[in-house]
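Enquirer: coordinates only, no sequence provided:
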């Protein structure tokens, strides 16, 4: 019965497929789909996986609506709701391949976030005195971390749970703590 309801719901998602196909951000959405496909071990075409993710993941819907923003996305959100406690600032430049781990109460307000970004719940990426962070490629930010101000997080960095980052972090680092300290750089303990 549950499968029947899920398949029926997918029928109502057909306007999303049209929006996806016509989107100027289709290539970036494809990167998101491929990342979720790999991480969740999903099988099928981009369209079938998109339907599955839109059916089962409110946080993926939030990313999809961010990518396809406009009046049509707002209308579709009326019956296929996004995660209301996952906010992405409209001016944030967000690279492809975004993956979330239950981003409840997560706010992304950065100048730029690179490719293959992972974010968990209770994360704040935000401004201090109007200045916002820049985050590189292949960055993961874990539960409860705070990244604020006019700082740069390099490529291939992990921001540990509960960390408070207010200073630049170079490439290839793992940071933890409040205030955040580098504990690993280029694979070696510091």
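Expert: Yep, that arrived. Being a predicted model, the structure only gives us computed values, none of them experimental.
Enquirer: use CA for all of it now, contacts and neighbours both
Expert: Noted.
Enquirer: show me which residues of the biggest helix by length in the chain are buried.
Expert: Longest among the helix segments of the chain by residue count, using DSSP state H, is helix 26-40. Using 16 or more other CA atoms under 10 Å as the test for burial, helix 26-40 gives 28, 29, 30, 31, 32, 33, 34, 35, 36, 37.
Enquirer: now do that helix: which elements does it pack against?
Expert: Identification of packing neighbours for helix 26-40 by 3 or more CA pairs under 8 Å, 6 or more residues apart in numbering; DSSP states H and E yields helix 46-56, helix 58-67, strand 99-101.
Enquirer: most tightly packed of those?
Expert: Taking mean count of other CA atoms under 10 Å as the contact definition, the stretch among the helices and strands packed on helix 26-40 with the greatest mean neighbour count is helix 58-67, which reaches a mean of 21.
Enquirer: pull up the distance across stretch 123-141, start to finish.
Expert: Across its full length, stretch 123-141 reaches 7 Å between end residues, using CA to CA, to the nearest Å.
Enquirer: can you give me the buried ones in that stretch?
Expert: 123-127, 132-141.
Enquirer: would CSV of the helices and strands packed on helix 26-40 with distance to residue 152 be doable?
Expert: Shown next, in CSV, are the helices and strands packed on helix 26-40 (distance: least, CA to CA, whole Å):
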stretch, distance to residue 152
helix 46-56, 31
helix 58-67, 23
strand 99-101, 20
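Enquirer: the ones you listed: which one's closest to residue 170?
Expert: Shortest distance between residue 170 and the helices and strands packed on helix 26-40, using CA to CA, is found for strand 99-101: 22.1 Å.
Enquirer: take the one below as the second:
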């Protein structure tokens, strides 16, 4: 009886959230949305479920994913925008996660997107952003560029016309105001390098 109840509730939730799939069906951003779904599924260990099942699960359970989903829809075709504005009335996005970016590569994972502002020139593929992160301007025109496979941990701040190159990890609460080379881990205020190409170091950013 318990297994039946769990399965029934799960199916019911899928039905309730099914209207959000309308946006996916009419969108021109299907491939990038599916890449997001696969990345989230990998992180949550749900790789054995079909993409559409995982998509509904993330849309139901994670407002952060919903915000990213709506971002993808807005970057697609005009036809999808019309139903999106109606659907957003009933299926709210995260109230404290803001994505202001011209281009975000596929596979972005946002863990606990509470009080998180992402305002970058561009973000590469397969990046990871935690809660209370600020990526933003130092002036009206200067904001960061984020490369591929970049992880920005809780409370970190990346400010101004800087570049986080590929495979960079920014430690919790670090403040990055200078560009970071490839394959580095940075921590501190202001941030400095503690690992480069897999080797422990202590280097200032220049």
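Expert: Alright, I've got the coordinates. On a predicted model such as this, the values are computed, not experimentally measured, just so you know.
Enquirer: before we move on, back to that, between the buried residues of stretch 123-141 of the first structure, which sits nearest residue 162 of the first structure?
Expert: For residue 162 of the first structure, the closest of these turns out to be residue 123, at 8.6 Å, with distances computed as CA to CA.
Enquirer: for the equivalent of that closest one over in the second structure, give me its contacts.
Expert: Matched to the second structure by TM-score structural alignment, residue 123 of the first structure sits across from residue 133. Residues touching residue 133 of the second structure, when contacts are defined by CA atoms under 8 Å, 6 or more residues apart in numbering, comprise 115, 116, 117, 118, 152, 153, 154, 155, 156, 157.
Enquirer: name the element residue 18 of the first structure belongs to?
Expert: If you go by DSSP states H and E, residue 18 of the first structure is part of helix 14-22.
Enquirer: that helix - contacts with which helices or strands?
Expert: Contact here means 3+ CA pairs under 8 Å, 6+ apart; on that basis helix 14-22 of the first structure packs against helix 46-56, helix 71-77.
Enquirer: need the counterpart of residue 13 of the first structure in the second structure.
Expert: Residue 13 of the first structure maps onto residue 17 in the second structure, by TM-score structural alignment.
Enquirer: residue 173 of the first structure now?
Expert: Residue 173 of the first structure maps onto residue 184 in the second structure, with residues paired by TM-score structural alignment.
Enquirer: residue 62 of the first structure now?
Expert: So, by TM-score structural alignment, residue 62 of the first structure is matched to residue 67.
Enquirer: who touches the helix holding residue 18 of the first structure?
Expert: For helix 14-22 of the first structure, contacts defined as CA under 8 Å, 6+ apart pick out 26, 29, 47, 50, 51, 68, 72, 73, 76.
Enquirer: how close does it sit to the second structure?
Expert: Once fitted to the second structure, helix 14-22 of the first structure is off its aligned match by 1.9 Å on average (mean CA distance after the TM-score superposition for the first structure).
Enquirer: related to what we said a few turns ago, among the helices and strands packed on helix 14-22 of the first structure, which is nearest residue 190 of the first structure?
Expert: helix 46-56 (39.7 Å).
Enquirer: so how far is residue 129 of the first structure from the aligned partner of residue 161 of the second structure in the first structure?
Expert: Aligned counterpart of residue 161 of the second structure in the first structure: residue 150 (TM-score structural alignment). Taking CA to CA as the measure, residue 150 of the first structure falls 9 Å from residue 129 of the first structure.
Enquirer: picking that back up, indicate which one of the helices and strands packed on helix 26-40 of the first structure is closest to residue 4 of the first structure.
Expert: For those, the distance to residue 4 of the first structure is smallest for helix 46-56, at 12.6 Å, taking CA to CA.
Enquirer: shouldn't residue 133 of the first structure be in contact with residue 127?
Expert: Yes: look at residue 133 of the first structure against residue 127 with CA atoms under 8 Å: they come within range, at 7.1 Å.
Enquirer: find residues that contact each of the two.
Expert: Between them, residue 133 of the first structure and residue 127 share the neighbouring residues 109, 110, 148, 149, 150, with contact defined by CA under 8 Å, 6+ apart.
Enquirer: if I look at residue 31 of the first structure, how far off is residue 123 of the first structure?
Expert: If you measure residue 31 of the first structure against residue 123 of the first structure using CA to CA, the figure is 22 Å.
Enquirer: quick one, what contacts the match of residue 161 of the second structure?
Expert: Residue 150 of the first structure makes contact with 127, 128, 131, 132, 133, 134, according to CA under 8 Å, 6+ apart.
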